[in-house]
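Participant: any chance you can model this:
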Amino acid sequence: MKRYYCPNPEIGRLGPEESHHCLTVMRQKEGDYCSVFDGKGLELKVKITGTDKKVVHFEKVSQNRTNRSEDVICLAQALTKAKSMDLIIQKATELGVSEIVPLQSDRSIAQVDSESVESKTEKWRQITIDAAKQSGQNWVPSVLTPQKPKAFVDSLPRTAIKIIGSLQSEARPLKKILQETIGATKGPRKVVLMIGPEGDFTPAEIGEARAAGFLPVSLGPIVLRSETAAIYTLSTILYELQS
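Facilitator: This next block holds a predicted model:
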């Protein structure tokens, strides 16, 4: 069933962009059925009742609510080149992360200046909506505005399980770290994963993260691209949480 995003489905109509997608791209019409989700767990089966002034109006047929996992995953991803960053955000959404925090690492090739921060962040938020729409995720992660690694690590609660991908020699295998942290705890858990840019975080940034309680993990003998590291580590964390 075709699926559209509507943050306030109680109003009974799609926004301009989703209406355009529904009518022009998907070529749906009055009397057709589709699915509408609000990004906060609610999904409705609806019937299109009208297309007044190129706006799709609908009525609810049935509804389903998806409860969010008690475990929370936050991906703090250092800025990478545009296409790589878009891919990371897309796949993180599909995998079910709760929060995405772009980090302005000193080694990030891509940087976001004050003039473009709002447009960049809005673009990333739209990617999460599109990814959720395509994959069937009923929860859309929040995307924060970019921040410096130190400001981010200093803002976290002590109770969170904090992991940082690292190329340093003292980094321990991911599997062992997850067994000692996620595997040894019960109840709702917050896992924070930091993934660096091309060339890794600087030693100073890793030192700041470790001082805030982050555990450096190795992802194996092969140096992975940033997007590969993020997707691989998130998948492994999810597997461990669900075990």
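
Participant: please make it C-alpha for all contacts and neighbour counts, starting now.
Facilitator: OK.

Participant: contact partners of the helix or strand harbouring residue 126?
Facilitator: In the assignment (DSSP states H and E), residue 126 maps to helix 117-135. Helix 117-135 is contacted from outside by 3-5, 39, 86, 89-91, 93-94, 112, 137-146, using Cα atoms under 8 Å, 6 or more residues apart in numbering.

Participant: starting at the chain centroid, how far to it?
Facilitator: 9 Å (Cα atoms, centre = their mean, to the nearest Å).

Participant: can you point out the buried residues in that helix?
Facilitator: For helix 117-135, the neighbour count (16 or more other Cα atoms under 10 Å) marks 120-121, 124-125, 127-133 as buried.

Participant: how about stretch 70-87?
Facilitator: 71-80, 85-87.

Participant: among those residues, which are in helices?
Facilitator: 85-87 (DSSP state H).

Participant: using CSV, lay out the residues you listed together with distance to residue 59.
Facilitator: Formatted as CSV, those follow (distance: Cα to Cα, whole Å):
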residue, distance to residue 59
85, 37
86, 34
87, 34
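
Participant: let's compare: structure for the following, please.
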Amino acid sequence: MQQYFIKGPAQSPVTVEDKDTLKHMFSVLRLLEGDQVLLVFDDGIKRLARVLDREAHQFELLEELDDWLELPLQVTIASGFPKGDKLEFISQKATELGAHKIWAFPADWSVVKWDRKKLLKKADKLSKIALGAAEQSKRNLIPEIELFEQKTDFLSRLGDFDCVLVAYEESAKAGETKSLVQRVQQLEAGQKVLFIFGPEGGLSPAEIETFENLGAQTVGLGPRILRTETAPLYALSAISVLKELLVSDKA
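Facilitator: Below you'll find the model as predicted:
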């Protein structure tokens, strides 16, 4: 069943006003009176709804659904600015894999340089990508997108998290294989995790030192060296296995 995110409180009847949402509902799906869809409001609860009035874009809320598909941990992905459209790819796939927030920052070895105007335009595009991916994957929440113009602003936010992990290529090269699993298994449901990834070329030694001085822990992501757009997806998949699949299997 098609799902849509609706801004505002869940009040029945609800009038949908977003133009893009309305276009998809009534021009693409061609919804008619009586047709049913899933609506997700600001509280993240999915509700079954049916079309009351096609012309007025009104829906009646029928019931709340016990369907929570978010990761047990609130994982924020932070990537050093990558080249091309890699950030678009990361945003789409990280949303599908359960990221709570998606950040990007100007790393020492980032090739691209984006000013404030470009960052705002980029963030708007990424937000639309995340919205579409959240609807497709039946998420309860849409990841927040934040692109930092200054790295100092990004660094000032590290203290907001219960755990900060840094994917470090040198850890993988050295054969480190246990830190990621051990650290994630220690975390409790609801805790906030920041996972930092470098751009093409990785993170500089100075950045690693800065992150560690701020309490971050470096971890390896398996024996193979991953591309900048692949590493966040590996990390989210590993977290899902450790905190969702293995836990469900034990239950």
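
Participant: looking at the buried residues of stretch 70-87 of structure 1, spot the one nearest residue 202 of structure 1.
Facilitator: Within the buried residues of stretch 70-87 of structure 1, the smallest distance to residue 202 of structure 1 is 11.4 Å, found for residue 78 (Cα to Cα).

Participant: and that closest one, what's its match in structure 2?
Facilitator: Residue 78 of structure 1 maps onto residue 80 in structure 2, with residues paired by TM-score structural alignment.

Participant: with residue 155 of structure 1 instead?
Facilitator: So, by TM-score structural alignment, residue 155 of structure 1 is matched to residue 157.

Participant: quick one: its match and residue 129 of structure 2, what's the gap?
Facilitator: 24 Å (Cα to Cα, to the nearest Å).

Participant: please apply the same query to residue 205 of structure 2.
Facilitator: 33 Å.

Participant: now the strands: where do they sit in structure 2?
Facilitator: 3-5, 14-15, 36-40, 46-53, 58-65, 74-80, 101-105, 144-147, 163-167, 192-197, 217-219 (DSSP state E).

Participant: and residue 236 of structure 2, which of those strands is closest to it?
Facilitator: strand 74-80 (8.0 Å).

Participant: who touches that closest one?
Facilitator: 94, 98-107, 110, 190-199, 228, 232.

Participant: among these, the buried ones, what's the ChimeraX command?
Facilitator: Buried residues among those (16+ other Cα under 10 Å), as a ChimeraX selection:
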select :94,98,99,100,101,102,103,104,105,106,107,110,192,193,194,195,196,197,198,199,228,232
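
Participant: so what's residue 90 of structure 1 up against?
Facilitator: Applying Cα under 8 Å, 6+ apart, the residues near residue 90 of structure 1 are 127-128, 131.

Participant: residue in structure 2 matching it?
Facilitator: Per TM-score structural alignment, residue 90 of structure 1 is aligned with residue 92.

Participant: from residue 98 of structure 2, how far out is its match?
Facilitator: 10 Å.

Participant: mind checking how far the residue positioned nearest the centre of structure 2 is from residue 25 of structure 2?
Facilitator: The centre of structure 2 sits closest to residue 99, judged by Cα atoms, centre = their mean, with a distance of 3.0 Å. As judged by Cα to Cα, residue 99 of structure 2 and residue 25 of structure 2 stand 26 Å apart.
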